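**Q** Sharing a model prediction with you, sequence too.
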Amino acid sequence: MTPARGPKAPARTTSVKERTTPVKEHPSPAPDRSRALFAGAPRWWMRWLPWGVAFILCVVLLPVQLNLLTSDYGLNGGLASGLAIAQAAPLLPGVVRPLTSWYVIFAADVGGALILLSTDVAKPLLWPFPAPVIVGYVGLCLALGLRERRRTLLLVWFATAAANIFLEFFRPDAVNSNGIVLTVLSGVALVLAAALRERYEVNRRLVEQEAISEAERDRRTLLEERTRIARELHDVVAHHMSVITVQADTAAYRLDDVPPHVQEEFTSIAATARASLSEMRRLLGVLRNEEAKGAELAPQPGLAQIGGLVDATARAGMPVDYRPCEAEVPEAVGLSAYRIVQEALANVVRHAPGAPTRVSLSADGTSLTVLVVNEPPPEPPAGPLETSGTGHGLVGMRERVRLVDGTLEVGPLPEGGFRVAAQLPLTERDLT
């Protein structure tokens, strides 16, 4: 646990009555292929970037291609217009469905190359693909690489290479074919875009896994702390059950003229109490931590032991002002108060060494108030004394206060320092 202790920060109130719901791991949804490229980008300009690039390509390539087909290749206006539109216009919807656009553009490019054979391509003109066709096709390949799977991209490239090989059989003798240029550039675009997409997917999954791991760590910390509290409360409950057993067993000797049927009732109560103790021991065996088995055998602390805890902290060089409380409190409340003070003092030692600290306990008949306040340290520490904390501190405080249906307030003070305040009810009605 590493609570901030910087100055001028508002105090924060944490209610332990709120239930903690563990974060469930949901499988990552399949990519929505009906969405535009970069639709999930965090910045607005990134979401509009594919549309802008596609629009510019359409606006520039369509008139350029139309002019080339009519003036340089000699196609009539109607045929040139239809061919230019089929080769450039699908780039815009390719932002959403690049594979569908590829079918149209691929057929238009191959058909256009065959149509150009009817013109005078003997003069030094590009065949089978004019320059605007190559630019548009490479741009579409980039969109394909950002959206489709490897297998689809491989089939697209093989189709491109096969089409160029097919067109080579129709190449006029006096023309130098540029099909190899389209094949190489389209392959480079597909590989580059696919690599960028896969890198993005890896980073996204890594972020998701880190979030899931953090949630699992928080849940595991909470469960471990609840288990530790349950082990400690075993001694408290076992003490009461033992008292019940002894009282039931000795009733016949302490009381005069106990009727036989009453004696049988006491015997039954004692037997039930012993059976409950046996079941509790089995439960404790399930909850016991093998690494801390020796510590679990020690008596559980309460309000009387807080003074020794404060003295030990003072001997470590921490100025602590302690105001005890002599009130009789339930054992669960005393144990919770002791652990809250213990965690709070440990945090002062870790994060504000040398800071004057005040520990006060007070009871008003209905609740026990535990207050631990530390001032700013004389010299701000360069960093926490411990960097490998378990993260159980605040979690343990909240769970112990929740156990007795109390309230907890933790947070930095405006003038610097830190404050931990807990109210633990004393009445049986509140504890049930």
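**A** The structure has been received and is ready for your questions.
**Q** For the rest of this, base every contact and every neighbour count on C-alpha atoms.
**A** Noted.
**Q** Residue 410: what secondary structure?
**A** Put simply, residue 410 is strand when judged by DSSP: H, G, I helix; E, B strand; the rest coil.
**Q** Sorry, wrong one. I was asking about residue 163.
**A** With three-state DSSP as the basis, residue 163 sits in helix.
**Q** For it, give me its contacts.
**A** When contacts are counted by C-alpha atoms under 8 Å, 6 or more residues apart in numbering, residue 163 is found next to residue 110.
**Q** now residue 192
**A** Neighbours of residue 192 in contact, by C-alpha under 8 Å, 6+ apart: 142, 145.
**Q** what's stretch 396-403 in contact with?
**A** Identification of contacts with stretch 396-403 by C-alpha under 8 Å, 6+ apart yields 16-17, 222, 225-226, 229, 336, 339-340, 343, 407-408, 422-424, 431.
**Q** Then stretch 280-299?
**A** With C-alpha under 8 Å, 6+ apart, stretch 280-299 has contacts from 227, 228, 230, 231, 232, 234, 235, 238.
**Q** this is the comparison structure:
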Amino acid sequence: MRAHPVFGDSLMAGLLLVFDLGTAISASNSVPGSTLLFVGAMMIVPVVFRRKYPLGSSYVILFGGAVQLLTHGNLYDGMPFRLADFALATALYTMVAYVGRRQGLLYAIWLAVGTFVWAVWRMGTNGETAFMVFVIAVVFGFSWAMGEFVGARRAYNRELEQRLKLLETERDQQARIAVGEERSRIARELHDVVAHAVSVMVVQADGAGYAIRTNPDLAEAAVRTIADTGRQALTELRRLLGVLRSEDRSGTQWMPQPDAGDLHELAENCRAAGLPVALGTFGDLDALPAGLGLGIYRIVQEALTNTLKHAGSGASATVRVTQEGDQVVVEVTDDGFGTPHDLVAVSGGNGLIGMRERAGVLGGTLEAGPNPGGGWRVRAVLPLVPA
């Protein structure tokens, strides 16, 4: 009925019509049937459209009440009221709830004037009239109060929906900003690790082209091909890094980045900060590519940082880095009981976004979530050579 308000209002109009037929039939001997039908239609039919056209339908109902007042709204040779008159109370509620308090007050004034004229002119001053006026005032007052309540609730819901949309937009913007910042940081790190290596390869290949004399022509051509290929790769790498950097035009030189061999120092730093860390490395991690070693270090670093922030006092962490065939498995777990990491990430933390971005750049996958037995678990699977 909320999705299709005309359907619900049609049911209300149908009920008014059914109950109004009895009073209309009883007054048909003293009031022309066409008048009864016209007034009934003017007061009941607009109820169907009261929420779609609240202002127009309410004043059509008011006009129908005025016609009733002039034609058959008396005590002796007509009918002082009919059940269709409840549409006036419904219209007052609609004006207050859907149009506004100011328009509702103007509508209430018209109802008060009409009720006063009806009581003095058509009913006469007696105890029965006073009682009926009191009942009408109570009905209209109840309609006004309900309109105020529903109108305030609708206004509150609208404001709440707007705030939720704003918060959702801000969250999406923060996520995009975090992704952009992480991409820029990854671009700078890739520049340090890869671009330097490619530059060295080009220099050495150029030197080899002049050093090898066993088969001078063939060796020199091959090595120069290597040099040309290296230069082309360096140019393409700089182009891609420029896309990742976006508007970052900084010329800052960065010191060499850490790799998997520096995990022991990272674990010692965390222990000094108050987090017991058990580190286990399996396989030949020293022979890993520089980019992969840097990615492993950053993922472990971010996971341990989240543990320090959110796991609570007395928590400990376990780090396992294992080389299994052509891939490296990184797993960081803790036994904390503090703020759930996923709630922190949803509310504005960017650590998980950064770790997933880094794993994706390396061609791997990353999973993060609560442990079945408590605590938090981060697991990344990184290939030695990205597909």
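**A** Sure thing, it's come through. Owing to the predicted nature of the structure, the values given are computational and were not obtained by experimental measurement.
**Q** about what we covered before: just the contacts of stretch 396-403 of structure 1: which are in strands?
**A** 407, 408, 422, 423, 424 (DSSP state E).
**Q** most neighbours, which of the residues you listed?
**A** Highest neighbour count within these: residue 424, with 28 neighbours (other C-alpha atoms under 10 Å).
**Q** circling back: which one of the contacts of stretch 396-403 of structure 1 is nearest residue 190 of structure 1?
**A** residue 222 (47.9 Å; C-alpha to C-alpha).
**Q** What does that closest one correspond to in structure 2?
**A** In structure 2, the residue matched to residue 222 of structure 1 (TM-score structural alignment) is residue 179.
**Q** do the same with residue 136 of structure 1
**A** Match for residue 136 of structure 1 (TM-score structural alignment): residue 87.
**Q** okay, now the aligned partner of residue 375 of structure 2 in structure 1: neighbour count?
**A** For residue 375 of structure 2, the aligned residue in structure 1 is residue 417 (criterion: TM-score structural alignment). Applying other C-alpha under 10 Å, we find 24 residues neighbouring residue 417 of structure 1.
**Q** go on, residue 132 of structure 2?
**A** Around residue 132 of structure 2 there are 15 residues (other C-alpha under 10 Å).
**Q** What helix or strand is residue 48 of structure 1 located in?
**A** Taking DSSP states H and E as the definition, residue 48 of structure 1 sits inside helix 44-67.
**Q** Buried residues, that helix. List them.
**A** Residues 47, 50-51, 54-55, 57-58, 61-63, 65-67 are the ones in helix 44-67 of structure 1 that count as buried (16 or more other C-alpha atoms under 10 Å).
**Q** center of structure 2, which residue is that?
**A** residue 168 (3.2 Å; C-alpha atoms, centre = their mean).
**Q** Can you tell me the SS state at residue 319 of structure 2?
**A** Of the three states, residue 319 of structure 2 takes strand according to three-state DSSP.
**Q** That one against residue 270, yeah?
**A** No. Contact criterion C-alpha atoms under 8 Å: residue 319 of structure 2 and residue 270 do not qualify, at 11.8 Å.
**Q** what do the two both touch?
**A** Shared contacts of residue 319 of structure 2 and residue 270, counting by C-alpha under 8 Å, 6+ apart, come down to residue 277.
**Q** How far away from the center of its chain is the longest helix along structure 2?
**A** Scanning structure 2 for the helix with the most residues, using DSSP state H, yields helix 127-190. Chain-centre distance of helix 127-190 of structure 2: 14 Å, with C-alpha atoms, centre = their mean, to the nearest Å.
**Q** mean offset of stretch 232-247 of structure 1 relative to structure 2 (after superposition)
**A** When structure 2 is overlaid, stretch 232-247 of structure 1 sits 1.8 Å from its aligned residues on average, using mean C-alpha distance after the TM-score superposition for structure 1.
**Q** how close does residue 357 of structure 1 get to residue 91 of structure 1?
**A** 70 Å (C-alpha to C-alpha, to the nearest Å).
**Q** Thank you, goodbye.
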